[in-house]
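have a look; sequence and predicted model below, questions after that.
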Amino acid sequence: MKLLPTPEQAAALEATLHAANRAADLVSRIAFTQRCFRNYDLRKHTYDRIKAEFGLAAQAAQHVIKKVADAYRALHANLAAANAGAANLGKQGSARRPKAGSKPITFRIGAAQPYDDRCLSWQLQTRTVSIWTVAGRLRGIAFTGSAVQVAMLAAHRRGESDLVCRDGCWYLIATCVLPDVPVTAPDAFLGVDLGIVNIATTSDGDRHSGKGLNAVRHRHRRLRRRLQAKQTTSAKRLLKRRARKEARFAANVNHVIAKQIVTEAERTCRGIALEDLQGIRERVRLRKPQRVMLHAWSFHQLGGFIAYKAARRGVAVIHVDPAYSSQQCSACGHVDKKNRPDRETFSCTSCGFAEHADVNAARNIASRGVAGWAVSHAA
C-alpha cells in the first residue's frame, strides 16, 4: 500500500529507517564478533544498547535484532547449501563463497523495517495508518488503495508489515494469507510455449508477441550504455532515476499475459501446462548478443505469475519436460530437426502437417500436460 505522508511525516519515517538500520549494523557486528546469532541470545548483548544509542522503542529494537538474526540464518543456510554443491553463492571456486561468511552482514541505510500491530495500526475506513517513528507516534498518514485491496487487507492481513522507501515513495508491504481454493479437475490442458520473439503462445493459437517488450529493452540498453560512458553526475542521476523502469514494464506485460491465460483456462475448464525451463541459462550456449536477450528473458517471473493467479482461481497447473517439443509433430508425433525449416514454420516431414512452430510446440506441451496429470493423479 502506497503511503502519502506530508513532508514532516516523510522526514520522520526516513529518520526511523536510518536509525533502525544503523542499529542493525551494530547488532550485526556484535553478532559476528561474538559468534552469537540466536535472536534471544542477541537481545542480552544488544537490546539495551540500541535502545539508548538510537532512540528505538522496545518493539522496534526487538524487530531490529530479529531482522539481524533472520539475515544470519539465511546466510548460514546459503553457506550450507553451497557446501553441499548448490550455486546459492556462486559456482565452486567463485570469490563470493569465501567472502560471504568472512565479514559481518551490513544493511542499507534505507532497508525495509518490519512493524507489528503494537507499533502499526490500520484505519481502513479513513484510509490512514498510525505508525511509530523515532519522532513519536505518527497518526493519520494517508494511504492509497482500491476497494479490492482494502477489502483484502480487512479480511486477510496477517502478521507483520514492512515499511519501505523506494524511489522517494513510501510503501507498507502487508502480508495477506488467503484461503486455499480447491483445484478443479481439468477436462483438458491449455499448453503454453514460452519464448523471446513470442513471449507466450497457447495451444489455442493465441500469440503474445514480445516485439514491444524487446524494443523497450533494446532502447534501455542503448541508453544505459551512453549514460555509463559519460560518467557525469547528471548521467549517474538519470541512471538511478531510471533504475527498475524496464523491470516494472516487463512485470506489467507478464501480469497482463498471465491474467489472459488463466482467465481463458478457467473459462474453458482446463488446466495449464507450462514448460519446465529450470537451468536453461546454464544449458544453452549462445552468441553474446543472444545471451543478452536470454538473460533478460523473464520466463520464470511469467511462470510464477501464472501459477499464483491459477492457484487463486482453482486452476490446475503442471510443468512438463519441453525436450523436442519444437521438433515433434503435434499431429503424428514424428520428431525430426527437419520439421523446422525456419524459426516460425513447422512442417512435418512424415505426415505433411503444417502450423506455426510455436503453436505446434504449445500443442505438444498441452498433450504432455494431459499425460503428466493422468500419471500424477492416477487412482
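Nice, I can see it.

CA only for contacts and neighbour counts going forward, please
Will do.

can you classify residue 352 by secondary structure?
Secondary structure state of residue 352, per DSSP: H, G, I helix; E, B strand; the rest coil, is coil.

for this protein, what spans make up the helices?
7-34, 39-54, 58-83, 96-100, 147-156, 211-230, 233-242, 245-267, 280-283, 288-295, 299-313, 357-376 (DSSP state H).

dump the ones you listed into a markdown table; add mean neighbour count and distance to residue 116 as well.
Formatted as a markdown table, these follow (neighbours: other C-alpha atoms under 10 Å; distance: least, C-alpha to C-alpha, whole Å):
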| stretch | mean neighbour count | distance to residue 116 |
| --- | --- | --- |
| helix 7-34 | 20 | 15 |
| helix 39-54 | 16 | 17 |
| helix 58-83 | 18 | 8 |
| helix 96-100 | 14 | 30 |
| helix 147-156 | 13 | 14 |
| helix 211-230 | 13 | 39 |
| helix 233-242 | 13 | 31 |
| helix 245-267 | 17 | 29 |
| helix 280-283 | 10 | 40 |
| helix 288-295 | 12 | 38 |
| helix 299-313 | 18 | 26 |
| helix 357-376 | 22 | 41 |
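
which one of these lies closest to residue 163?
Closest approach to residue 163 among those (C-alpha to C-alpha): helix 7-34, 8.2 Å.

related to what we said a few turns ago, format the helices of the chain as JSON lines; extra columns: distance to residue 327.
Listed next are these as JSON lines, based on distance: least, C-alpha to C-alpha, whole Å:
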{"stretch": "helix 7-34", "distance to residue 327": "54"}
{"stretch": "helix 39-54", "distance to residue 327": "55"}
{"stretch": "helix 58-83", "distance to residue 327": "37"}
{"stretch": "helix 96-100", "distance to residue 327": "40"}
{"stretch": "helix 147-156", "distance to residue 327": "45"}
{"stretch": "helix 211-230", "distance to residue 327": "24"}
{"stretch": "helix 233-242", "distance to residue 327": "41"}
{"stretch": "helix 245-267", "distance to residue 327": "24"}
{"stretch": "helix 280-283", "distance to residue 327": "18"}
{"stretch": "helix 288-295", "distance to residue 327": "20"}
{"stretch": "helix 299-313", "distance to residue 327": "21"}
{"stretch": "helix 357-376", "distance to residue 327": "8"}
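
A further structure is provided below for comparison with the first:
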Amino acid sequence: MKLVVQVRLLPTPVQAAALEATLRACNEAATWAGRVAFEKDVKRNFALREHTYSEIKARWNLGAQAAQQVIKKTCDAYAALKANLKAGNLGRPGSQRHRKAAGKPVAFRPDSAQPYDDRMLSWQIPERRVSIWTVSGRVKDVAFTASPEQLATLALHRKGESDLVCRDGMWFLLATCEVPQAPPNTDPADFLGIDLGIVNIATTSDGEIMAGRKMNRIRARERALRTKLQKKGTPSARRRLKKRRRKEARRVRDINHKIAKHVVAEAERTGRGIALEDLTGIRERVRLRKPQRATHSSWSFAQLGHFIAYKARKAGVPVVYVDPAYTSRTCAECGHIDKANRVSQARFACRNCGFVDHADRNGSRNIRARARELWRRGASSTAPAPPPEHVRRGGTGRKRSITASDARWASPSL
C-alpha cells in the first residue's frame, strides 16, 4: 500500500531562494500549459507534450525532465477536475458553479507543489541530505529533518515521486513509499463498533468514550479569534490570521491520528474487525440552526474514518461500513426503535424494555450488530429494514424515508 512520508527541508537562504524560483517557474509554465490544453482541447500527456514541451523548456529554462513533469501535472489537474465534475463535487450539471469550473482553464498558484522523480531528486538518507534540481542548477546538500520512524520508512520503502511543497515559509518533501501490509484477517472473532460524533469523537462498543470536549473548545476559541481578527482588519491582524490559519487543522489531525491508532491497535490485539458508519452526504441530509452550523461543518468524521481505514488496511484488520439509520434510536438489547428512546445527547432509555445506557455506547453496539450480520451475509446486504409503523416520528408526523447505502468491505486507496 502507498503511504506518504513528509519530511521538512532546512535549506540555507541561498538554497531557499533557488527552490522558490523553481516553484514559481514551474507553476507559471503549468498555468500556460493549462491554457493551451483548454484552448486546443488536448488534455492527455503525450498529445499535450507536442504543443508545449519545446516552449516550456525555452521560455522558463526548465530541464527536459522538469518540463515533462510540468506537463504531467497539468494533465493530472484536468483529470481531477473531470472526476470532480462527474461526481457532482462542483455543483450539478448546468449550475453556475459547474459552468464556472468547466468553462475556464486550470491555473496554479505560484507556490503549488511540484513533483520530482529520481532523476531530479536524490536522497542521502543516512546523512539527512537531498540533492535537488532547480532552475539555478543542481542544489546539493540540502538538509532535512525527520523522526526515526520516518527515516526507517524512507530507507526501506521509498518508491516513486516526491512533491516539493512550500507551506507558510517552510519547505517540505512529500515522499511516496510502498509499505507492505499485513495479510487480511478473513475470519474476525467479532467487530468493534465505532460511533462517530461531535461531542464524543468516537465511542466503541467496548464502552470506551473518546470525548471531544478539548477539540471543541479549541475550535470555538479559534473561531472566536478569527472573527475578532477579521473584524479588526489591520495589517497586523491579517498577519496573525495567516500565521494561525493551519493551527486548528494540525491539532485536529493529530488527535484523529491518535484515536485511529488506538482503535486499530485494539481491534488487531483482540482479533476483531472494525465497524464504521457510512456517513457520506450527512451534511446535505441534516438541517441545523445557525449557531450549530459552524460546529457541524468543522466535524472531521471523514478524516477520522479515513485514518482508521488505512491503518486497519496496513494491519490486516477488516473494516465494514454500515448504514447509520436509526442507530441512535434503536435499543441494543431488544431492538425497539423509538425517537423517545434518546432521552438526551448522552442518555438512552428504552421505552420498551427499560434498558438504560450511554447513548453513544448504545449506538456503537447497534453498529457492531449490523456489521456482524453483514459479514455473515458476505458484506453484500444493504440497509436495515425501515422502522415499524407504530414508531413515533418527530416533526409533522409524516413518515421519514431511509436513504440506504450499500455496506461494503473497506479497502481504501490512499
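Nice, I can see it. This one's a predicted model, so the numbers in the text were calculated from it and none came from an experiment.

do you know which of the helices of structure 1 lies nearest residue 330 of structure 1?
Comparing the helices of structure 1 by C-alpha to C-alpha, helix 357-376 comes nearest, at 5.4 Å.

in structure 2, what stretch matches that closest one?
Using TM-score structural alignment, helix 357-376 of structure 1 corresponds to residues 359-378 of structure 2.

what does residue 50 of structure 2 align to in structure 1?
By TM-score structural alignment, residue 50 of structure 2 lines up with residue 44 in structure 1.

for the one residue sitting closest to the centre of structure 2, which non-adjacent residue is spatially closest?
In structure 2, the C-alpha nearest the mean C-alpha coordinate belongs to residue 303, at 4.5 Å (C-alpha atoms, centre = their mean). Closest residue to residue 303 of structure 2 apart from its sequence neighbours, by C-alpha to C-alpha, 6 or more residues apart in numbering: residue 256 at 7.4 Å.

so what's residue 178 of structure 2 up against?
Residues near residue 178 of structure 2 by C-alpha atoms under 8 Å, 6 or more residues apart in numbering: 1-3, 157-159.

nearest spatial neighbour of the counterpart of residue 313 of structure 2 in structure 1, skipping sequence neighbours?
In structure 1, the residue paired with residue 313 of structure 2 is residue 311, using TM-score structural alignment. Of all residues not flanking residue 311 of structure 1 in the chain, residue 181 sits nearest, at 6.8 Å (C-alpha to C-alpha, 6+ apart).

if I look at that neighbour, how far off is residue 312 of structure 1?
Distance, residue 181 of structure 1 to residue 312 of structure 1, by C-alpha to C-alpha, to the nearest Å: 6 Å.

and for the closest residue in space to residue 12 of structure 2 that isn't next to it in sequence, the neighbour number?
Sequence neighbours aside, residue 142 is the residue nearest to residue 12 of structure 2 in space, at 7.8 Å (criterion: C-alpha to C-alpha, 6+ apart). Residue 142 of structure 2: 18 surrounding residues under other C-alpha atoms under 10 Å.

quick one: contacts of stretch 126-133 of structure 2?
Applying C-alpha under 8 Å, 6+ apart, the set of residues contacting stretch 126-133 of structure 2 from outside is 120-124, 138-145.

for the residue nearest to residue 129 of structure 1 when sequence neighbours are not counted, what are its contacts?
Spatial nearest neighbour of residue 129 of structure 1, chain neighbours left out: residue 122 (4.6 Å); criterion: C-alpha to C-alpha, 6+ apart. Contacts here follow C-alpha under 8 Å, 6+ apart; on that basis residue 122 of structure 1 touches 128-130.

returning to that earlier point: considering the contacts of residue 178 of structure 2, which are maintained in structure 1?
Among the contacts of residue 178 of structure 2, the ones still in contact in structure 1 (both residues aligned by TM-score structural alignment, their matches' C-alpha atoms under 8 Å) are 157-159.

tell me the one of the residues you listed nearest residue 371 of structure 2?
residue 157 (33.8 Å).

make sure that closest one is actually in contact with residue 179.
Yes - taking contacts as C-alpha atoms under 8 Å, residue 157 of structure 2 lies within contact range of residue 179: 5.8 Å.

nearest to residue 165 of structure 1, of the helices of structure 1?
Nearest to residue 165 of structure 1, of all the helices of structure 1, is helix 7-34, at 8.1 Å by C-alpha to C-alpha.

can you say which of the contacts of residue 178 of structure 2 are buried?
2-3, 157-159 (16 or more other C-alpha atoms under 10 Å).

ok, back up a step: distance check, the match of residue 313 of structure 2 against residue 23 of structure 1.
Counting by C-alpha to C-alpha, the gap from residue 311 of structure 1 to residue 23 of structure 1 is 40 Å.

then residue 103 of structure 1?
Using C-alpha to C-alpha, we find residue 103 of structure 1 at a distance of 17 Å from residue 23 of structure 1.

quick one: what's aligned to residue 244 of structure 1 in structure 2?
By TM-score structural alignment, residue 244 of structure 1 lines up with residue 246.

and that match, how many residues sit next to it?
Number of residues near residue 246 of structure 2 (other C-alpha under 10 Å) recorded here: 12.
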